[in-house]
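**Student:** Pasting a predicted model and its sequence here:
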Amino acid sequence: MKPFFFLKPGKGNSYQVFNPVDNTEYELNYIGYRILEHCDGLLEPEEIADRLIRDFSLTKSDAIDYINVFLDKMYRLGMIAWRQEKYESYRDWGAPSTVFWDITGECNLRCIHCYNFEGKQHENELSTREVKCSLEEMSGFGVKNLSFSGGEPFARKDMPEIIQHAAGLGFDTVGVSTNGILLDRHIVRELTAQKLNIQISIDGDDADTHDMARGVKGAFESAIRSIRLLLDEGVNTSVCTTATKLNVERIPGIIRLMGDLGVKNYRVQSVVPMGRGKMNADLRLTPGRMKELVEYLEKRNIQVSSYNVTLKPPPAGPVNFCDPGVCSAACSVCSITPGGNVVPCTYFWGINGDNLRDHSFQWIWENSSVLNYFRSIRLNDIKGLCRDCKWLPVCHGGCKAENYSNGDMFESSHSCWVAEETRNRILSSGKIENQKLIAKGEMEIETWVKQ
């Protein structure tokens, strides 16, 4: 088993690590810090012990004991992941099709489901010149699609300039996700000229519901005003709703409202429990309620991520556990943080990715240990209830970021209604030995899922 350390250590000699999932900072001693440095996805714990012996006055036995106890604690805190195999290098992978860029951490709303705790401008955000330079590199490398988000992208005064530069570089599409508050007719007309795709977030069919989700009064009025303005100026406009227990009953009303406004593209997404989303994790829909919502949306041809795969017949034939591409993150897409770190996806913004100030985008895409670690993930890494599910080849065990936020990137999805229904059958079976196994997450469930 080879551990891999995801998160960044602290600055200087403080020996701290910060977990963005729950906004917690942990202080380490120097030995702990050195152990995490060696968790590179290539070394076994015994090999890490050999390195500690050289640096500290420890016996091999003491070093292994120390490492095992420490890594177990780090695993339980979500700081490391384990795989059976070493990660592989994929230097000829080819450019990603889409790059998602959180262009700033600053935001004028306080959405209850956001992965961004503070909504403040990050330290050392990339300058206008640095952003433009990286955009040129990505275009030259062959990136096809670009999507800006935040924070609130238009909190950056140079955002129109950045958009104009990106639009002139030949990307197939350039999109911006915004809450709409800072848009005015002058900005919108600039967007019209650039043929952009703009996504506005709407989380209610009235001000009370939307503003409660967004944390600021008046947000609904501003968002609706911006939608009307964008459509009036001919900008390609879509709307996204984050489904929670607070607004799920209002989604039919949101759909009607979007129809009245003339919005053609509408989608729904779920909450990933990171940042404020972790603090408000009780607002997430249960898997059963999510299933009802997805069935409702499917009938109306409305997109809801990839949750619909288990509503279709499972694929025939045996599972190839060596199949790559378990997640699109680091394979066909990646994200860039406000400070320039290239990471597998937006929700992994706090991990130790390489920075655009240190390397070109192409170099990072081809050489990053974090990105190559994600590319190395196979179906064989998936554990728990998902491992023997007949939908595994198409579902891949659910969103890796969501699983990671729940404690283990390779464990069963907490949002899957198939897993929930299977778990409930096991727990209600009356077989005490099965109930104990399911509580430990150790049960092979082929007889339950494949029946």
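**Tutor:** The structure has been received and is ready for your questions.
**Student:** For the rest of this, base every contact and every neighbour count on C-alpha atoms.
**Tutor:** Will do.
**Student:** Which parts of the top helix by length along the chain count as buried, going by neighbours?
**Tutor:** Criterion DSSP state H: the longest helix present in the chain is helix 60-76. Buried residues in helix 60-76, counted by 16 or more other CA atoms under 10 Å: 63-64, 66-67, 71, 74-75.
**Student:** Identify the residues contacting the residue minimising distance to the centre of the chain.
**Tutor:** Residue closest to the average C-alpha location in the chain (CA atoms, centre = their mean): Y347, at 3.1 Å. By CA atoms under 8 Å, 6 or more residues apart in numbering, the contact set of Y347 is 115, 272, 274, 401.
**Student:** so which of the residues you listed comes closest to C133?
**Tutor:** Y115 (27.6 Å; CA to CA).
**Student:** in a helix, that's where that closest one is, yeah?
**Tutor:** No: Y115: not assigned to a helix; according to DSSP: H, G, I helix; E, B strand; the rest coil it is coil.
**Student:** Go ahead and confirm it touches G277.
**Tutor:** Yes: in terms of CA atoms under 8 Å, Y115 counts as a neighbour of G277; the distance is 5.7 Å.
**Student:** In terms of neighbours, single out the busier of these two.
**Tutor:** Shown here are Y115 and G277; by other CA atoms under 10 Å, Y115 has more neighbours (26 against 22).
**Student:** What distance do you get for the more buried one to R54?
**Tutor:** Going from Y115 to R54 by CA to CA, to the nearest Å gives 40 Å.
**Student:** Show residues contacting the longest helix of the chain.
**Tutor:** 32, 35, 45-46, 49-50, 52-53, 80-81, 407-408.
**Student:** mind putting those in JSON lines, secondary structure, distance to H359 and neighbour count included?
**Tutor:** Converted to JSON lines, the contacts of helix 60-76 look like this (DSSP: H, G, I helix; E, B strand; the rest coil; distance: CA to CA, whole Å; neighbours: other CA atoms under 10 Å):
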{"residue": "G32", "secondary structure": "helix", "distance to H359": "28", "neighbour count": "17"}
{"residue": "I35", "secondary structure": "helix", "distance to H359": "26", "neighbour count": "20"}
{"residue": "P45", "secondary structure": "helix", "distance to H359": "30", "neighbour count": "20"}
{"residue": "E46", "secondary structure": "helix", "distance to H359": "32", "neighbour count": "17"}
{"residue": "A49", "secondary structure": "helix", "distance to H359": "31", "neighbour count": "25"}
{"residue": "D50", "secondary structure": "helix", "distance to H359": "31", "neighbour count": "15"}
{"residue": "L52", "secondary structure": "helix", "distance to H359": "30", "neighbour count": "21"}
{"residue": "I53", "secondary structure": "helix", "distance to H359": "33", "neighbour count": "16"}
{"residue": "I80", "secondary structure": "strand", "distance to H359": "25", "neighbour count": "25"}
{"residue": "A81", "secondary structure": "strand", "distance to H359": "26", "neighbour count": "22"}
{"residue": "G407", "secondary structure": "coil", "distance to H359": "31", "neighbour count": "18"}
{"residue": "D408", "secondary structure": "coil", "distance to H359": "30", "neighbour count": "23"}
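**Student:** putting a second one here so we can go through both:
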Amino acid sequence: MRDRLQAAYRAACESVARDARQSSARDARAPAPRPCRGPLREISIELTSRCNLSCAMCSVWKGGRDGLAQDRILALLAEARSLGARVFTACGAEPFMRKDIIAILNEAARLGYGRISLVSNGKLLPRHAERLAAIPGLSIGVSIDGPEEVHDALRGPGSYRAALAGLRALCAQGVSVHPNAVLMRPTLAGIDHLIALAVEHGLGEISVQPFQPEIAWDQPDHRAWQFDPDSRAEVAAVLGRLLDDARLAGIRIATEAMFPAMLPYLFDGLRPVPPGGCTLPGRFLLVTGRGETFPCFFMRGQSMGNVAEGVRLRDIWHGPVQRRMQARGQAGDCPGCLAGCSDVPAYDAAAGLVRS
């Protein structure tokens, strides 16, 4: 399955890059680009690839470096805001490894971002909880993959208690927080632990997303986290019970609308596109730690421009490469994904779910 996923993903990325190369000469001769049809809604900036854990199913932490300088990040936030962005996602291996993380989040709030989100392993949250409580619009996901023995086996001894301490510190300060889990073979039996945590701490939301081979390709034991082909019925039953338990408890599952696509993704190697096409490239920009820009986390065939080299976000957003990527996403001509951080609204709309 891994080989099929890897081959399909790389083929799709190569297709995007090939299309970009073939049209680059035409773009160079073209008149000034027409503005993108809609405003930018969300910007995600990779703040760091450093982490204080070395989780077994992840290789992002091996990068070991911070992203752009603080002044460049703040300038990007201001420019994105002028283009209409109201959502800022601070991503990276562990965002709180950056010493200036609070300053960055505070500036995003000052600029008027209505939603500021990030995911953390929780270990550094207690020391920041009081200051985080003063940031309006902030929402934090804490990675908790199941009961203590399951979580620690994946993320290291003591990591469960550290995550729980971080979650509780945020709860005590009134920060919007939810547990977030990765669905894979080791976590299946204890995935309902998230419901228990949410009930115990009075939380209204959890998030579950499937294991993504892309972030663990260079890990030698990646097959230990993928499901056996004959466990399909078991996984379906567990997901069904999780939905039922969440509804009974009045808890929202942020990725609920993606559940029907999870089995084909996990067992058939199918990389879905939301029904009606992916709308993410028409409202989202990702800026990597090196300044490259992309229309989503998975369409990385060609950068739309490098902000570290002085390219303006406005020119990227209204440029020909962005328009082409937007069209490909809407047509379903992209690598496809099933990431909880991706086009959740499109899945929600197709499922008839309304989120407040």
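**Tutor:** Looks like it came in fine. This one's a predicted model, so the numbers in the text were calculated from it and none came from an experiment.
**Student:** before we move on, back to that, in the second structure, what residues pair with the longest helix of the first structure?
**Tutor:** Residues of the second structure offer no counterpart to helix 60-76 of the first structure, counting by TM-score structural alignment.
**Student:** swap in stretch 147-158 of the first structure?
**Tutor:** Counting by TM-score structural alignment, stretch 147-158 of the first structure corresponds to residues 89-100.
**Student:** So F294 of the second structure is in contact with L285, correct?
**Tutor:** Yes: shown here, F294 of the second structure and L285 form a contact pair, counting by CA under 8 Å, at 6.0 Å.
**Student:** ranges for the helices of the stretch 351-451 of the first structure?
**Tutor:** 361-367, 369-375, 392-395, 400-405, 417-427, 432-440, 446-449 (DSSP state H, counting those that start in this stretch).
**Student:** can you tell me which of these comes nearest to F5 of the first structure?
**Tutor:** Here helix 369-375 is closest among the helices of the stretch 351-451 of the first structure (CA to CA), at 9.1 Å.
**Student:** on that earlier part again, let's have the helices of the stretch 351-451 of the first structure in TSV, adding distance to P160 of the first structure and mean neighbour count.
**Tutor:** Converted to TSV, the helices of the stretch 351-451 of the first structure look like this (distance: least, CA to CA, whole Å; neighbours: other CA atoms under 10 Å):
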stretch	distance to P160 of the first structure	mean neighbour count
helix 361-367	22	20
helix 369-375	30	23
helix 392-395	38	19
helix 400-405	31	22
helix 417-427	43	17
helix 432-440	52	14
helix 446-449	51	14
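**Student:** Let me have the ones you listed in CSV, adding distance to K144 of the first structure as columns.
**Tutor:** Supplementary listing: the helices of the stretch 351-451 of the first structure in CSV, determined by distance: least, CA to CA, whole Å:
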stretch, distance to K144 of the first structure
helix 361-367, 14
helix 369-375, 19
helix 392-395, 25
helix 400-405, 24
helix 417-427, 34
helix 432-440, 44
helix 446-449, 39
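**Student:** For D203 of the first structure, which of the ones you listed is the nearest?
**Tutor:** Closest among the helices of the stretch 351-451 of the first structure, once you apply CA to CA, is helix 400-405, at 20.5 Å.
**Student:** elements contacting the closest one?
**Tutor:** If contacts are counted by 3 or more CA pairs under 8 Å, 6 or more residues apart in numbering; DSSP states H and E, helix 400-405 of the first structure sits against no helix or strand.
**Student:** what's the spacing between that helix and its chain's center?
**Tutor:** Taking CA atoms, centre = their mean, to the nearest Å, one finds helix 400-405 of the first structure lying 8 Å from the centre of the chain it belongs to.
**Student:** chain center to whichever strand or helix holds L293 of the first structure, what's the gap?
**Tutor:** According to DSSP states H and E, L293 of the first structure maps onto helix 287-298. Centre-to-centre, helix 287-298 of the first structure and its host chain are 21 Å apart (CA atoms, centre = their mean).
**Student:** And stretch 164-171 of the first structure, by the same measure?
**Tutor:** 26 Å.
**Student:** For the stretch 51-200 of the second structure, which segments count as helices?
**Tutor:** So, for the stretch 51-200 of the second structure - with DSSP H, counting those that start in this stretch - the helices run 70-82, 101-111, 125-132, 148-155, 159-173, 193-201.
**Student:** Out of those, which is closest to Q226 of the second structure?
**Tutor:** helix 148-155 (13.5 Å).
**Student:** What angle do helix 193-201 and that closest one make with each other?
**Tutor:** Between helix 148-155 of the second structure and helix 193-201, the angle comes out at 120 degrees (axes from the mean of the first three to the mean of the last three CA atoms, to 10 degrees).
**Student:** Quick one: distance of helix 148-155 of the second structure to the chain centre.
**Tutor:** The answer for helix 148-155 of the second structure is 22 Å, by CA atoms, centre = their mean.
**Student:** That helix - contacts with which helices or strands?
**Tutor:** helix 159-173.
**Student:** What span of the first structure is the helix it packs on aligned with?
**Tutor:** The aligned range for helix 159-173 of the second structure is 219-233, by TM-score structural alignment.
**Student:** ok, residues contacting the matching stretch?
**Tutor:** 179-181, 183-185, 188-189, 192, 200-202, 206-207, 210-211, 236-237, 261-263.
**Student:** Can you flag the buried ones in those residues?
**Tutor:** 179-181, 183, 188, 192, 200-202, 207, 210-211, 236-237, 263.
**Student:** Can you tell me the closest non-neighbouring residue to P210 of the second structure?
**Tutor:** L183 (4.5 Å; CA to CA, 6 or more residues apart in numbering).
**Student:** The one you found -> the first structure?
**Tutor:** For L183 of the second structure, the residue aligned by TM-score structural alignment is A243.
**Student:** Quick check, its match in contact with Q269.
**Tutor:** Yes: with contacts counted by CA under 8 Å, A243 of the first structure reaches Q269, the gap being 6.2 Å.
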